[in-house]
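Trainee: The amino acid sequence is not available; the structure is as follows:
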């Protein structure tokens, strides 16, 4: 017993920031950003919070699945940018939705959503739940150094969600972690009068070159491993739903696989890198566009700070 996906949803802020507008904030241009990253515009919160985005995405997924909040047995939220250290985003969702179930956050950076799916699979396997809500929600705009053109042009805000029910459509998975500081977001230093450590600004810092090399190899290798673990061939995969960090990473990973490039979903040009939200946002967009057929095999893959990576195979059941 694993699970099946019953419904999907996503939400992004209304404020669109184009590459041309970014060039008025930091020294950059569309000609510099688009070829290197693949982003042409992104969504950035103005009055919205991360929880606002997650709440709307959750409502959409619940509506599609025909599930009432009181039917949920657990809520998991994948995030590294929750509005509060406590209560968790998952607890805030439980309250706003009117659910009465356990709720917790998962932080594996951009790999968080697939980590959360794998966590959910364990609860289904132990028959502890019948329906779960899993959300990836981020407001990375508050963690960006808006003077650093190497990162501020990449990251953005958004949320995606799925409702899971009992089933056997989660066929295989792989989680990986390698503790290092290739991507770092320092915590707020606090104001302890006893602290003697250097205070670092709580903004994203990334070694782009090292991240690129890790990401390409991790994505391609993880997809191969989960396909083999599911007893499938690469030709069986109808769609790859990859983390949207960099279009060149997705293209490079696809060249290492025997899966046609047009089976790799992309929306990075519209949304940028929304961390744990990117995979469920893309999943919902492809679902609502009618790209998936019942019985299709999907490969989800992600990588991120930690360093972490994750992949899984899902048989589509909607």
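Mentor: Looks like it arrived, so ask away. All values derive from a computational prediction rather than experimental measurement. Numbers count the residues shown, from 1 in each chain.

Trainee: For the rest of this, base every contact and every neighbour count on C-alpha atoms.
Mentor: OK.

Trainee: Do you have the helices of the stretch 101-250 of the chain handy? List them.
Mentor: For the stretch 101-250 of the chain, helices defined by DSSP state H, counting those that start in this stretch occupy the ranges 112-125, 149-152, 208-229, 247-255.

Trainee: Put this next to the first one:
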């Protein structure tokens, strides 16, 4: 892919993230669960997931609060003012309210007026979906500086009597600013969904007549998710590389959705990528759904692990069943 004076691309100009201060180790969580008669242990959780700790938001902290903190860091990193942002997309499955969108609430809290703001709901693939939408809007001239956020408070929808799910998830937010450029940044993207598998990872409750109908807690068929995830992540990664005219050897860093260390290692193995090229934060963050990819990206960028000029593959898979990937030059 080559640039020209008339071409318009999008590049990551800034990254940011935020974790709520309350950190809960496996041992601390196991102690809390034991009080309710639910048995688990640090060893059991690490062996199955690679997770050692996660962060939970306090009861009075909303999804938008986490999103705003991550957004401010990303805007500062991009060297911009909040008023320079002309598009806000928030990927979340745990919004502040039914409506308006969390993006509109973030817009108000950042003091931005007039630009388009909306949410994207694709669960753990949400950030990849949101990045793809923002890239498309920048390429068509609809935006110049897009704020793309993944933010979640999954602790609000966990059943703490189900040890197979409650130990997996955490809260947090990550963000990037995508800016228009005449030099390619995002090289290729691809999104998919298969609603036939909508029941293997879902939160099947809804609100009607002032009451919750159905089950408001997260449900997951872990084995079914694992089996689907590794296969589709390999396929979409190869497809995005082909679109960009790149080879797997060109990938400097893989930043996958931080769900389970075994899924991440399985994907890297299929792509013949050494594990040293995989950015891993699931050990400290748990699965933060739509926040996990931008959180991991920001951690790696600020640590100097991912550097300007590196080629990075972002990929996610989540409830829906949804999946997708973004290949970019930082």
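Mentor: Looks like it came in fine. Here the structure is a predicted model, which means the values were calculated and not measured.

Trainee: quick one on the thing from earlier: would you mind finding the most buried of the helices of the stretch 101-250 of the first structure?
Mentor: helix 112-125 (a mean of 23; mean count of other CA atoms under 10 Å).

Trainee: Same list, the helices of the stretch 101-250 of the first structure, but as a markdown table with distance to residue 33 of the first structure please.
Mentor: Shown next, in a markdown table, are those (distance: least, CA to CA, whole Å):
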| stretch | distance to residue 33 of the first structure |
| --- | --- |
| helix 112-125 | 26 |
| helix 149-152 | 9 |
| helix 208-229 | 14 |
| helix 247-255 | 11 |
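
Trainee: if we compare these, which one ends up closest to residue 46 of the first structure?
Mentor: Among those, helix 149-152 comes nearest to residue 46 of the first structure, with 15.8 Å by CA to CA.

Trainee: residue contacts, residue 137 of the second structure?
Mentor: residue 143 (CA atoms under 8 Å, 6 or more residues apart in numbering).

Trainee: That one corresponds to which position in the first structure?
Mentor: Matched across to the first structure, residue 137 of the second structure falls on residue 123, judged by TM-score structural alignment.

Trainee: Out of the helices of the stretch 101-250 of the first structure, which is closest to residue 86 of the first structure?
Mentor: helix 112-125 (18.3 Å).

Trainee: What is the mean deviation of the closest one from its aligned residues in the second structure?
Mentor: Averaged over the aligned pairs, helix 112-125 of the first structure sits 0.7 Å from the second structure after superposition, using mean CA distance after the TM-score superposition for the first structure.

Trainee: Quick one: distance of stretch 273-291 of the first structure to the chain centre.
Mentor: From the chain centre to the centre of stretch 273-291 of the first structure is a distance of 9 Å (CA atoms, centre = their mean, to the nearest Å).

Trainee: before we move on, what about stretch 7-15 of the first structure?
Mentor: That offset, for stretch 7-15 of the first structure, works out to 13 Å (CA atoms, centre = their mean).

Trainee: Distance across that stretch, terminal residue to terminal residue?
Mentor: 26 Å (CA to CA, to the nearest Å).

Trainee: So for the first structure, the centremost residue is which one?
Mentor: residue 276 (2.5 Å; CA atoms, centre = their mean).

Trainee: Tell me the secondary structure of the counterpart of that residue in the second structure, please.
Mentor: Residue 276 of the first structure maps onto residue 290 of the second structure when the alignment is built from TM-score structural alignment. What DSSP: H, G, I helix; E, B strand; the rest coil gives for residue 290 of the second structure is helix.

Trainee: I figured residue 290 of the second structure hits residue 123, correct?
Mentor: Yes - between residue 290 of the second structure and residue 123 there is a contact at 5.9 Å, judged by CA atoms under 8 Å.

Trainee: so what's in contact with these two at the same time?
Mentor: 91, 92, 93.

Trainee: Among those, which one lies nearest to residue 249 of the second structure?
Mentor: Nearest to residue 249 of the second structure among those, with distances taken as CA to CA, is residue 91, at 30.1 Å.
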